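S.K.: Got a predicted structure here, sequence first:
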Amino acid sequence: MKDVFISLAIVLGKRDSLTMVESYAGFLKENYSDYEILLLATEDIPNISELLRYVDKIRFLQISNTSDYEILCAAALENAIGDITIIGRLENLTKDIIEQGVSTCFEGSDIVIGCTDISCPAWYRFGSRIFRTAVSRVINYNIPINDSGLRIVSRRAANTIISKNRFHRNLFLQMNHCGYTVKTLEYRCDKRLKKPHSLAKIYNHAVSILILNSTKPLRFMNVLGLFSSFISFLFALYSVVVHLFKRNVVEGWTTQILFTSIQFFFLFLILAFLGEYILRLLSNQNNTSSYNVVLEKHSSVMLDLSRLNVISESTASEVNLTQTGRDR
């Protein structure tokens, strides 16, 4: 049994079975000295009160104002109190990955990314590779393509992440950029995962990654605007020179239309990017929270009263290399 406090945070869906939660509670009780299970959902879950009556160390949080998975994971990270926090869904959680991930954290990796086989259409894979190649030139986008959405985070990494001003946005990318050691862990889920294929969600996620994490696209648009202005100046100079040195100039309506179309293309492209950055500024100035906890429930089961807060040895048999606030 590992001497560590584990927080298992599970984002519940509408059709998730609570029997799996009870199974994970038994697994944590057998393998770790302290644990809690944090359940998060965007609506009240049927039979949750019954589960809290006979299974101990469970907290249930009902979250409003969002259905975004990364924001729900951020809420889990902010409310968890364990030395190591495991964040996932029932569909991407297994007992093996919990055990392997905690062991990997003990070895010194503060953030563990779960990677598994994911089902997605060919157009999604093709577009994802193009996007990753392009974005990697702008920001350090290093999230694996087969990311399952499972994260295992040490306490010191969690403290660093939640200390950021807007850590709820693009949480997974901020985890990779927090400065601590990140490691990927391949595993097999009970069922093959599927990526969401909604074009609106894909577009919003892509724009959010590009706009919220770098000002380089805005700098590129500034350069593009200056280049367009320079081209306009050259064209104006060309028209004046032709008018001065050549008589009976043929009407250049084709060239004019082509040039005007190109200039308007650049103009509206620049305006679109400026609009996204203005939206970012307005969003950052908005004081509303990314999520709200509208309901919180706890297990009503009595804790183990026979357990004493006294130990016979001052040092643990297995050292956690990512622990915080203790002698190593």
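M.R.: Looks like it arrived, so ask away. Quick caveat, the model's predicted, so the values are computed rather than measured. Numbers count the residues shown, from 1 in each chain.

S.K.: Only C-alpha atoms from now on, for both contacts and neighbour counts.
M.R.: OK.

S.K.: ok now the helix or strand residue 63 falls within, how far from the chain's centre?
M.R.: Using DSSP states H and E, residue 63 maps to strand 58-64. What separates the centre of strand 58-64 from the centre of its chain is 19 Å, taken as C-alpha atoms, centre = their mean, to the nearest Å.

S.K.: Against which helices or strands is it packed?
M.R.: Under the contact definition 3 or more C-alpha pairs under 8 Å, 6 or more residues apart in numbering; DSSP states H and E, strand 58-64 sits against strand 32-41, strand 292-298.

S.K.: What's the first helix or strand after the longest one?
M.R.: Pointing back at strand 32-41 there. Going down the chain from strand 32-41, the next helix or strand is helix 48-54, by DSSP H and E.

S.K.: Return the distance of that following helix from the chain's centre.
M.R.: That offset, for helix 48-54, works out to 30 Å (C-alpha atoms, centre = their mean).

S.K.: Second structure follows, compare the two:
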Amino acid sequence: MDNKIKEANFVSAVIYIHNNEREITPFLEWLDTQLDLNFEKYEIICVDDGSMDASEEAVRAYGKNRAKEAVSLLHMSYFQGLEVAMNAGVDLAIGDFVFEFDTVCMDYKTELLMQVYRRSLEGFDIVSASAMRKNKWTSNLFYRVFNHFSKTQYKIQNETFRILSRRAINRVHSLSKTIPYRKVLYANCGLLADCISYTPSQKLERSFSDEQAKMRRTLAVDSLVLFTNIGYKAAVTMTGVMMVATLAAAIYAVAVFALGNPIQGWTTTILFLAVSFFGLFSILTIIIKYLSLILQLVFKKQKYSFSSIEKITK
């Protein structure tokens, strides 16, 4: 009787772990129970990203003694960061739908898990859950700058977890052989996406190791370079400033030559330097434009993009 009310879709849950020995067991217990209650078949994939504590032992103990369905433990060779580790876990997943848990710290109610899943059944290939809380100013600044200078279909923001359809995973992999920042490609893959906002049930104090903090900063800078036109905009702005400065220097040099008694060669030198700097910034602008086009071809462009397929006849 219970099997009839369970979802027939096979789901995978990919969990990122880095020094989470205290949180991973209760999280696995909660997730395993909820998936067992709602799905006929599922799998749980734990990706250990170079943990230095007993996280692996905790996952292994739960999987052997208490797990209701298959639990896999993926060992990264060394610490490689959230994005790379989660890409490895998603590549291993075989589910029709894949949950991505970037953290095992929970500040949401149990029902949100199935709420996100059911939303995906309404035609959304990517559905995320985002907490309505005050984020750090650095995170707010990054998302504000990124969303302003990027041309993604959807705005990106802090997310707690998400679900992807198999079609979304295939689409993202067709966009790029490497996935440097999942959220950006998800927002730009052309498929329908949605975000469910929730009020946190508790306040979480998330701390990051030095390795994680460094990786997050690097990811932020790389994402701004790869997926926005902020570099090109800056180059164009500097070229415009140099154009104005060149014109002003030229007028000043000519005025001094005509009205004053300049040192021999001074006017020529000033004019040469002004024109040279203007030419240099113009060349840099052209180079940055070409680089941005190459990046778009590598990470953003696809042959075509569609959001859904509607079957009119059965």
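M.R.: Arrived safely. Model, not experiment: these values are computed from the prediction.

S.K.: And the TM-score between these chains?
M.R.: Aligned and superposed, the two chains score 0.69 in TM-score terms (TM-score structural alignment, normalised by the length of the second structure); 265 aligned residues with a C-alpha RMSD of 3.8 Å.

S.K.: just to revisit the earlier point, okay, the helices and strands packed on strand 58-64 of the first structure in TSV with mean neighbour count and distance to residue 114 of the first structure next?
M.R.: Written out in TSV, the entries for those read as follows (neighbours: other C-alpha atoms under 10 Å; distance: least, C-alpha to C-alpha, whole Å):
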stretch	mean neighbour count	distance to residue 114 of the first structure
strand 32-41	20	19
strand 292-298	14	27
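
S.K.: residues in the second structure matched by the strand holding residue 63 of the first structure, start to end?
M.R.: With TM-score structural alignment applied, strand 58-64 of the first structure matches the range 71-77 in the second structure.

S.K.: Flag every buried residue along the matching stretch.
M.R.: Neighbour counts over stretch 71-77 of the second structure (16 or more other C-alpha atoms under 10 Å) mark 71-76 as buried.

S.K.: all strands of the second structure, in order?
M.R.: 11-17, 42-48, 70-75, 97-101, 126-131, 161-165, 193-198 (DSSP state E).

S.K.: With the first structure overlaid, report how far the second one is off on average.
M.R.: Meaning strand 42-48 of the second structure. Comparing strand 42-48 of the second structure with its match in the first structure after superposition yields a mean distance of 0.8 Å (mean C-alpha distance after the TM-score superposition for the first structure).

S.K.: Outside of that strand itself, list whatever touches it.
M.R.: Contacts of strand 42-48 of the second structure with the rest of the structure, by C-alpha atoms under 8 Å, 6 or more residues apart in numbering, involve 10-18, 32, 35-36, 55-56, 59, 69-76, 85-86, 88-89, 93, 95.

S.K.: Quick one: buried ones out of these?
M.R.: Listed as buried from the contacts of strand 42-48 of the second structure are 11-18, 32, 35-36, 55-56, 59, 69, 71-76, 85-86, 88-89, 93, 95; burial here means 16+ other C-alpha under 10 Å.

S.K.: now the helices for the stretch 151-300 of the second structure?
M.R.: Under the criterion DSSP state H, counting those that start in this stretch, the stretch 151-300 of the second structure carries helices at the ranges 166-175, 182-188, 210-227, 230-259, 266-295.

S.K.: And those helices: which comes nearest residue 27 of the second structure?
M.R.: helix 210-227 (20.9 Å; C-alpha to C-alpha).

S.K.: Give me the buried stretch members for that closest one, please.
M.R.: When burial is assessed from 16+ other C-alpha under 10 Å, helix 210-227 of the second structure yields the following buried residues: 212, 215-216, 219-220, 223-227.

S.K.: Residue 113 of the first structure contacts residue 187, correct?
M.R.: No: distance between residue 113 of the first structure and residue 187: 10.3 Å, which falls outside the contact criterion (C-alpha atoms under 8 Å).

S.K.: what's the average distance of stretch 22-30 of the first structure to the second structure?
M.R.: Overlaying the second structure shows stretch 22-30 of the first structure at a mean distance of 2.4 Å from the equivalent residues (mean C-alpha distance after the TM-score superposition for the first structure).

S.K.: one step back: turn the helices of the stretch 151-300 of the second structure into JSON lines, columns for distance to residue 134 of the second structure.
M.R.: Supplementary listing: those in JSON lines, determined by distance: least, C-alpha to C-alpha, whole Å:
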{"stretch": "helix 166-175", "distance to residue 134 of the second structure": "30"}
{"stretch": "helix 182-188", "distance to residue 134 of the second structure": "20"}
{"stretch": "helix 210-227", "distance to residue 134 of the second structure": "19"}
{"stretch": "helix 230-259", "distance to residue 134 of the second structure": "26"}
{"stretch": "helix 266-295", "distance to residue 134 of the second structure": "33"}
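
S.K.: Tell me which of the ones you listed sits most buried.
M.R.: Comparing the helices of the stretch 151-300 of the second structure on average neighbours per residue, with mean count of other C-alpha atoms under 10 Å, the densest one is helix 182-188 at a mean of 21.

S.K.: Over to stretch 34-45 of the second structure now: how far is its first residue from its last?
M.R.: Between the opening and closing residues of stretch 34-45 of the second structure lies a distance of 15 Å (C-alpha to C-alpha, to the nearest Å).

S.K.: Output the residue interval of the first structure matched by that stretch.
M.R.: In the comparison with the first structure, stretch 34-45 of the second structure aligns to the range 27-38 (TM-score structural alignment).
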